[in-house]
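In: Attaching a predicted model along with its sequence, questions to come.
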Amino acid sequence: MLLAVLLTGCGAGQETDNAQVQADISPVIPKVSAAVVVIRVSDNQRVRRGDTLVLLDDRDLKLRVEQAEIALAQARANVVVARKNSAAARLGIATVASTSGAATAGIATARATVESARARLRQTTQNFQRQAALLAQQSATQQSVDNARADRDGAAASLAAAEAQVKVLTGQAGAATNQVATARSQADIVGQSVTLAQLAVKQTEAALATARLLESYTVITAPASGVVSDRNLQVGQLVAPGQTLMKVAQDGNLWVVANFKETQLEKMKVGQPVEIKADTYSDKVFQGKVQSLSPATGARYSLLPPDNATGNFVKVTQRVPVKIVFTEPPAADTPLRAGMSVTANVKESK
């Protein structure tokens, strides 16, 4: 009963023999320019994704990798040197800062010495004046006056020497402060050189990674599992990026593109069942369904689409591509290949 309902629910359908089997065909394209050394496949050979198809001459690219490795080693050595210079600069700051601190402490000691010398000068001056007064009263000897004068003069000399020492130490402290500032500036410059050296390492690492990537491109592998076809290269041939060397017709993903007349699309819908007959197998019927209808006619996608505004208009029935997928994959004993001609019959609902 169900079969009867299905049969009564479907019309004769829309049929066209303007239909071909389609498949995903992946081109094999080199990414570097080099000479072909080894070809490991031939036409119509089955391959798996990742299988090696072609080997290119990699000697030039190996040299680039070695050069990049040397440049990276040099850049890393420069980082080590820059870090040592930075550590030495920081040590220099500590040394100069210590000298500045010692000079500042020496200034404090010298100033205390100046105050002590001034007190000594006042004391010896007062003693000299007292001895001179006693000599005038004939209560002291000339010797005591001379000794007092000598003590006063010595204290004055000590004060002058202490004040001179303060000036010297003040100058040294100022110079040490300037040296600290200079050392810090140099340390900042050395610190920047460390940063630049580290950036150079990253740059050379990127260059090395690029060189290794280019070297890996000399091994050309299959982009997908399938069958090799249209091989177009020979050993010794110089290939260039973008050049198609061969193609791989992928397994398992076949569909039909049927070009129906625009007058056949009135009742055609996505999901309708389709009977497919291949010219190769006259008694075999494959089952499929409508997956999608093109948004434009085939003529619109041509290299030179027709222009009906020229005045020489001749009405031609247009054809619209319809994509049909198989609901049951073709059996192993009746394989379908891309480009085969088929007849598609869409079973439309009443």
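Out: Received the coordinates, thanks.

In: Please count neighbours and contacts with C-alpha atoms only from this point.
Out: OK.

In: Spell out the secondary structure type for Gln291.
Out: strand (DSSP: H, G, I helix; E, B strand; the rest coil).

In: For Lys267, see how far away it is.
Out: Using Cα to Cα, to the nearest Å, Gln291 is found at 15 Å from Lys267.

In: Going by how many neighbours each has, rank these two and give me the top one.
Out: Between Gln291 and Lys267, Gln291 has the larger neighbour count (other Cα atoms under 10 Å), namely 17 against 13.

In: was I right about the more buried one contacting Pro321?
Out: No - counting by Cα atoms under 8 Å, Pro321 is not a contact partner of Gln291; they are 11.3 Å apart.

In: what about the residue located most distally from the centre of the chain, which SS state?
Out: Ranking residues of the chain by C-alpha distance from their mean position (Cα atoms, centre = their mean) puts Gln138 at the top, at 103.7 Å. At Gln138, secondary structure determined by three-state DSSP is coil.

In: Contacts only, for the residue nearest to Ile220 when sequence neighbours are not counted.
Out: Nearest residue to Ile220, sequence neighbours excluded (Cα to Cα, 6 or more residues apart in numbering): Val54, at 5.1 Å. By Cα atoms under 8 Å, 6 or more residues apart in numbering, the contact list for Val54 reads Val36, Val37, Val38, Ile39, Arg40, Val41, Val219, Ile220, Thr221.

In: Can you tell me which of those residues are buried?
Out: The neighbour count (16 or more other Cα atoms under 10 Å) marks Val36, Val37, Val41, Val219, Ile220, Thr221 as buried among the contacts of Val54.

In: State whether the fifth one is indeed within a strand.
Out: Going back to what we said before, that points to Ile220. Yes - under three-state DSSP, Ile220 sits within a strand.

In: is it true that it touches Thr52?
Out: Yes - Ile220 is within contact range of Thr52, at 6.0 Å (criterion: Cα under 8 Å).

In: Ile276 is in contact with Val342, isn't it?
Out: Yes - look at Ile276 against Val342 with Cα under 8 Å: they come within range, at 6.6 Å.

In: For stretch 290-307, which outside residues touch it?
Out: 259, 269-274, 318-325, 346.

In: structure B:
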Amino acid sequence: MSEVQENKSGGNNRNRNRVLIVFFIILIVSLIAGVIYMRYKKTHITTDDAYVEGRIHQVAPKVEGEVVEVLVGDNQYVKRGDLLLRIDAEPYKKKLDEAQAALDAELNRMSELKATLEAERQKLRAAEAGVQRIEREKEAILQAVEAAKSELDAQEALLRQAESDYRRAERLYKSGVIPKDRYEKAKTALDAQRAKRDALIASVRKAEVSLSLNRAALKEAGAGVSAQKAVLRRLSETIHSQESMIKSRKAVLELAKLRLSYTRVYAPSDGYVTHKSVEVGNIVRPGMPLMAVVPLSDVYVVANYKETQVERIRPGQKVRIRVDAYPGRVFEGKVESIMAGTGAVFSLFPPENASGNYVKVVQRIPVKIILKEGTDPDHLLRLGMSVVPTVYAR
């Protein structure tokens, strides 16, 4: 009986030892797994609060008018520069024609003004040539006056000599010393000298009259030159104003061309058409959103990590991204930047913690992650998709 009890007691001890061994093995494995998991958590930072984001190009017209043609549909892929829609261009063509006609009229007026300016310049050159001619004539007249005066002075001397000879001949004739013919000869010589003197006096006076007339003509010609210069100045000012007018008309024409070009709306980038809200016949106005073009070739991920996680996140670190829409598909990327503040700070209504009922909440900081690989047409990442990024913080 005692042997049976001993055998039972030994069996129980062996079972207890096996249980303890299994327990310790499980404990050790759990500790090892826990250590491995903790090390993994330190080097692999994951969040499920992450979404695909990208650029959205809003398409809006720059001119007002009726839509006459829409060439794209919702979700259609377009390339940069593709024509999306056309606005009625007839009103803008008329504006362009009016601007061109106004410019042509101003250019024609400029041509007329320049022709008039050239004609007036020729008149000025002719007037200046007339002044120069009169000045040359003045010099000749002055020389003639001086010569006539010199000749008159010489003639006055000859006349005085003839008068002296006549008086002496008269005394001698009365005294009977000389015959009558010598007396008459002396008188004839005196009369001749007086006639020459009178003729020279008339020549001097005539030359002086010519000089006076020349001076009057020179003054008149000078006034004509001044008047012609004034005409040219006024014409030059008019041409300057006309140049300003032409510049203004050209600016109006360029604006009309630009506004006409705005009647054709093109795709701002490669991408997919979304939120199309325009149809043929709609009246659109500048700035009115008509559709959006979303390029999916350069999307990125914004992951909202807890503030306790970002300490180990650095730009350039490798990221693996799992997408809820594509189970089993993993995208490679890298951390590009970390936002300067939490998401709550930049929200429309930031939290107000001065009311007295403050509860501490772990904040989240947006981290921008860019994809390394190109676009996969079979696995397109679309804006707003939920993703799970894991940052390798080794």
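Out: Arrived safely, thanks for sending. The structure displayed is predicted, hence computed values, not measured ones.

In: follow-up on the earlier one: does the residue nearest to Ile220 of the first structure sit in a helix or strand, and which one?
Out: Val54 of the first structure belongs to strand 52-56 when assigned by DSSP states H and E.

In: Same question for Tyr92 of the second structure.
Out: According to DSSP H and E, Tyr92 of the second structure maps onto helix 90-175.

In: Which secondary structure elements does that helix sit against?
Out: Using 3 or more Cα pairs under 8 Å, 6 or more residues apart in numbering; DSSP states H and E, the elements in contact with helix 90-175 of the second structure are helix 180-261.

In: Run the angle between the helix it packs on and strand 83-87 for me.
Out: If you take axes from the mean of the first three to the mean of the last three Cα atoms, to 10 degrees, helix 180-261 of the second structure sits at 120 degrees to strand 83-87.

In: Aligned counterpart of Ser355 of the second structure in the first structure, please.
Out: Matched by TM-score structural alignment, Ser355 of the second structure corresponds to Thr310 in the first structure.

In: Just give me the residue right at the centre of the second structure.
Out: Geometric centre of the second structure, nearest residue: Ala251, 12.4 Å, by Cα atoms, centre = their mean.

In: Now for that residue: which residues touch it?
Out: Per Cα under 8 Å, 6+ apart, neighbours of Ala251 of the second structure: none.

In: Check Lys95 of the second structure too.
Out: With Cα under 8 Å, 6+ apart, Lys95 of the second structure has these contacts: Ala256.

In: Pull up the gap between it and Arg249 of the second structure, please.
Out: As judged by Cα to Cα, Lys95 of the second structure and Arg249 of the second structure stand 12 Å apart.

In: quick one: the strand holding Val54 of the first structure aligns where in the second structure?
Out: Using TM-score structural alignment, strand 52-56 of the first structure lines up with residues 83-87 of the second structure.

In: how far apart are the matching stretch and its match in the first structure?
Out: Here the mean offset of stretch 83-87 of the second structure against the first structure after fitting is 0.4 Å, by mean Cα distance after the TM-score superposition for the first structure.

In: do stretch 117-133 of the second structure as well
Out: Following superposition, stretch 117-133 of the second structure is found to deviate from the first structure by 1.6 Å on average (mean Cα distance after the TM-score superposition for the first structure).

In: Find the nearest non-adjacent residue to Tyr49 of the second structure, please.
Out: If you look again at residue 49 of the second structure, you'll see it is Asp, not Tyr. Setting aside the residues directly before and after it, Asp49 of the second structure is nearest to Asn304 in space (Cα to Cα, 6+ apart), at 5.5 Å.

In: Which residue in the first structure aligns with that neighbour?
Out: Under the alignment (TM-score structural alignment), Asn304 of the second structure maps onto Asn259 of the first structure.

In: From the contact counts, what lies against the helix or strand that contains its match?
Out: Using DSSP H and E, Asn259 of the first structure sits within strand 246-261. If contacts are counted by 3+ Cα pairs under 8 Å, 6+ apart, strand 246-261 of the first structure sits against strand 14-28, strand 226-229, strand 319-326.

In: Quick one: closest of these to Ala181 of the first structure.
Out: Across those, Ala181 of the first structure has its closest neighbour in strand 14-28 (64.5 Å, Cα to Cα).

In: distance from that closest one to the second structure after superposition?
Out: Taken over the aligned residues, the distance from strand 14-28 of the first structure to the second structure averages 1.5 Å (mean Cα distance after the TM-score superposition for the first structure).

In: Could you tell me where that strand falls in the second structure?
Out: Using TM-score structural alignment, strand 14-28 of the first structure lines up with residues 45-59 of the second structure.

In: Then stretch 161-175 of the first structure?
Out: Mapped onto the second structure with TM-score structural alignment as the criterion, stretch 161-175 of the first structure occupies residues 206-220.

In: mean deviation (superposed) between that stretch and the first structure, please.
Out: Looks like 1.6 Å for stretch 206-220 of the second structure (mean Cα distance after the TM-score superposition for the first structure).
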